[in-house]
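[1] using only what follows, build the 3D model:
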Amino acid sequence: MNKLTTLLTLSFLLVLTACQPKQETENAAEPPTKEWSIALHGGAGYVSPDMPEDRKQAYMESLEEALAIGSEILANGGSALDAIEKTVNYMEDNELYNAGKGAVFTSEGRNELDAAIMDGSTLNAGAITGVTTVKNPITLARRVMTDSKHVFFSADGAETFADETDVERVDPEYFYTERRYQSLQRAKAEEQESNLIETNEEKEWKYGTVGAVAKDVNGNLAAATSTGGMTNKKYGRVGDVPIIGSGTYANNLVAVSATGWGEKIMLNVSAHTLAAHMEFQEATLQQSMDYLVDEVLEPGDAGFIAVDKYGNFSMKTNTGSMFRAATDSEGNKEIGIW
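    Presented below is the predicted three-dimensional model:
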């Protein structure tokens, strides 16, 4: 009996010894977590590297400013939701982008705006589509998330909900810009599929949707996206942006925002596809981003930004260019177009 007891004790100790290095290895494999991080986009597409220098500078400066707004909030301990909302607000107010001021025109000559926001810590979300008098659609989307029992309001219903809030309202003429109006005229004249998106005389093209994703110091993730849709879009068309899981998605693992051909993004439930690939394949953020952009979607379809629970960020497009910026608490920073 003593020999048996001794053998059992030795066996137990051997098991403990064998398990200890494995636990250390697992812990070592866990990547370090950054305190906070943020990424944003201002649209994907194909823009020539030979674009006028003054216009390139305007875009780069606006991306820098948008990034500064969000990163300052996060660095001061603010929430991911606040950071992405204020970042997107800035881009909605900048007519360089197709969101808010400077939104593209529908076939009927209107500016109809879509937006969505999602809180990864609660899986709650808010979305609106087809609004015409809300200065900052992403702010209304957040109010849908926090102040209603619903997730998604459309058109007249979204406007009615806005009436019950204190979000800033404007005359629809506020959204007008001559550049976008001329894009509509060219699209109507040609009525080609390629002209359902924003184009210019050089046949460059860009989806000007804006978005932001972030991780805050409390470990919460959030995603937000805002857009005017496609130039010359038809009667009541809704794109991917307000469709939770398509153009906008966040959970406690990753936050994603998309820009590109909305129909393609929707058909592949793209933002959620990235998140699901990370979870079920136990893949890294970059591996899942590569899978989505290179394997699921076709060249020219879309671009994405994402931040994971460790504070890693990834930004990738298969369209040739994407207006983008990102930074984190460790000083890593990227701003680019091509």
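[2] going forward, measure contacts between C-alpha atoms and count neighbours the same way
    Fine.
[3] quick one, helices of the protein?
    2-29, 53-75, 80-92, 137-147, 155-163, 178-190, 262-267, 270-280, 285-290 (DSSP state H).
[4] and of those, who's closest to L297?
    For L297, the closest of the helices of the chain is helix 262-267, at 7.6 Å, according to CA to CA.
[5] for A39, which of the helices of the chain is the nearest?
    So among the helices of the chain, helix 53-75 is nearest, using CA to CA, at 7.6 Å.
[6] ok, residues contacting that closest one?
    36-40, 42, 79-80, 82-84, 86-88, 90-91, 96, 216-217, 323-329, 335-336 (CA atoms under 8 Å, 6 or more residues apart in numbering).
[7] stretch 22-34 too?
    309-312, 328-330.
[8] for the residue most central in space within the chain, list the residues it contacts.
    In the chain, the centroid-proximal residue (CA atoms, centre = their mean) is S257; its distance is 2.0 Å. Listed by CA under 8 Å, 6+ apart, the contact set of S257 reads 211-213, 223-225, 247-249, 271, 304-306.
[9] just checking, what packs against the longest strand anywhere in the chain?
    Using DSSP state E to define each element, the chain has its longest strand at strand 37-46. Judged by 3 or more CA pairs under 8 Å, 6 or more residues apart in numbering; DSSP states H and E, strand 37-46 is in contact with helix 53-75, strand 205-207, strand 210-215, strand 254-260, strand 302-308, strand 313-317, strand 321-328.
[10] for the comparison step, fold the sequence that follows:
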Amino acid sequence: MIRFLALLILALGLAGPAAAQEPPRWTIAIHGGAGVIERGQLTPERDAEYRAALEAAVEAGAEVLRNGGSSLDAVQASIEVMEDNPMFNAGRGAVFTAEGTNSLDAAIMDGQTLSAGAVAGVSRTRHPIALARAVMEQSPHVMLAGEGADAFAASVGLEQVDPAFFFTQRRWDQLVDTLTQRGWQIPERPAGTEPTSGASAALTDGDDHRFGTVGVVAVDSQGRIAAGTSTGGTTAKRWGRIGDTPVIGAGTWAGRGCAVSATGAGEYFIRLTVARDICGLNHAAHMPVQQAADLIISEVGSIGGDGGVIALTEDGSVAFSMNTSGMYRGWANQDTAPQVAIYSDEDVVLP
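    The predicted structure follows:
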């Protein structure tokens, strides 16, 4: 009888306003790349620009989650903001290959179903992260590459652009500088682009971090967790090189209540299946996610790699870990406005 009355009270919404009005719980974390980013290296103006860009990316995903949207939608929203911002090595800010082209990679993963989508070597799709999601949701495949990936994007209605859309003078100057240092041939300037006058921002603003990959992890108010990553790769890469970003389990992973996005020397992250191993330690060994991330990043360093990760668990615990002097990063949840940081020694209060 008592149990019946209790159920009746719950059904009538009489169990107390606190439970009924409990705000939805959600968390989001982002990164915008890791590398040699030391205090004093960025001008105050450039520092402020990066912080504003990070806050805008966090807020784009937070807005989705605040309104009850899914973690997948939040991941895509935040990454698309960074893909459109030439300050990051993804989308329109992508670095150039040795041949003078842009070759874009991305991946996304749904932690509830273990569904995943990835693309590599994209050159005409404005938002590679949207294409990765389309591969996951609208094809029987996990990864598509090159012209075929762009053709699939067009077939499902994703915005296509001329390759010149991705051109930025700053990244071109970085390529020329790198090729000159290596004694390699400098390719012709891409068609449809015009030189800009003045000193190269790439060589004077001090923010040429090597691993500008962007990534997002999020858990929504329904406890669904997801991860996504997008990158232009490394400056002057050759022979169709692909890093860890689109490799599920290496640069991107979500599953068993944990999500990770990585940025760094992809060859090392692939060898150690970094993203999945962090979540494996958290799940199987019940290791706190920060401890798991620090352990795996330490292993990356032990074999000669550098970079960092962001990680998140379904209870909203966030971890940032890096073996570099900086990583562009930020986070927010239902109780906290976007918080951002750049340098490795910068204190970040985590949930």
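[11] counterpart of stretch 226-239 of structure 1 in structure 2, which residues?
    Under TM-score structural alignment, stretch 226-239 of structure 1 corresponds to residues 230-243 of structure 2.
[12] tally of neighbours for the counterpart of H141 of structure 2 in structure 1?
    Using TM-score structural alignment, the equivalent of H141 of structure 2 in structure 1 is H150. Using other CA atoms under 10 Å, the number of residues around H150 of structure 1 comes to 13.
[13] quick check: H150 of structure 1 touching V144?
    Yes: contact criterion CA atoms under 8 Å: H150 of structure 1 and V144 qualify, at 6.8 Å.
[14] with adjacent residues omitted, what lies nearest to the aligned residue in structure 2 for S183 of structure 1?
    Residue correspondence to structure 2 (TM-score structural alignment): S183 of structure 1 is matched to Q174. Excluding the flanking residues, the one nearest Q174 of structure 2 by CA to CA, 6 or more residues apart in numbering is A202, at 5.8 Å.
[15] mind checking how far that neighbour is from G266 of structure 2?
    23 Å (CA to CA, to the nearest Å).
[16] quick one on the thing from earlier: and the helices of structure 1: which comes nearest G126 of structure 1?
    So among those, helix 137-147 is nearest, using CA to CA, at 4.1 Å.
[17] angle of the closest one against helix 155-163?
    70 degrees (axes from the mean of the first three to the mean of the last three CA atoms, to 10 degrees).
[18] by contact count, what packs against helix 137-147 of structure 1?
    helix 80-92, strand 113-119, strand 124-131, strand 221-227.
[19] looking at the helices of structure 1, spot the one closest to P299 of structure 1.
    With CA to CA as the measure, helix 262-267 is the member of the helices of structure 1 nearest P299 of structure 1 (11.0 Å).
[20] which bit of structure 2 covers that closest one?
    Using TM-score structural alignment, helix 262-267 of structure 1 pairs with 266-271 in structure 2.
[21] superpose on structure 1 and give me the mean offset of the matching stretch.
    On superposition with structure 1, the mean distance recorded for stretch 266-271 of structure 2 (mean CA distance after the TM-score superposition for structure 1) is 1.0 Å.
[22] in that stretch, which residues are buried?
    266, 268-270 (16 or more other CA atoms under 10 Å).
[23] as a markdown table, the helices of structure 1 with distance to I243 of structure 1 would be great.
    Compiled in a markdown table, the helices of structure 1 are given as follows (distance: least, CA to CA, whole Å):
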| stretch | distance to I243 of structure 1 |
| --- | --- |
| helix 2-29 | 35 |
| helix 53-75 | 24 |
| helix 80-92 | 17 |
| helix 137-147 | 12 |
| helix 155-163 | 14 |
| helix 178-190 | 24 |
| helix 262-267 | 8 |
| helix 270-280 | 10 |
| helix 285-290 | 19 |
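[24] and of the ones you listed, who's closest to G236 of structure 1?
    helix 155-163 (8.6 Å).
[25] packing partners of the closest one?
    Using 3+ CA pairs under 8 Å, 6+ apart: helix 155-163 of structure 1 touches strand 124-131.
[26] thinking again about what came up before, so for R110 of structure 1, which of the helices of structure 1 sits nearest?
    That would be helix 178-190 among the helices of structure 1, by CA to CA, at 9.7 Å.
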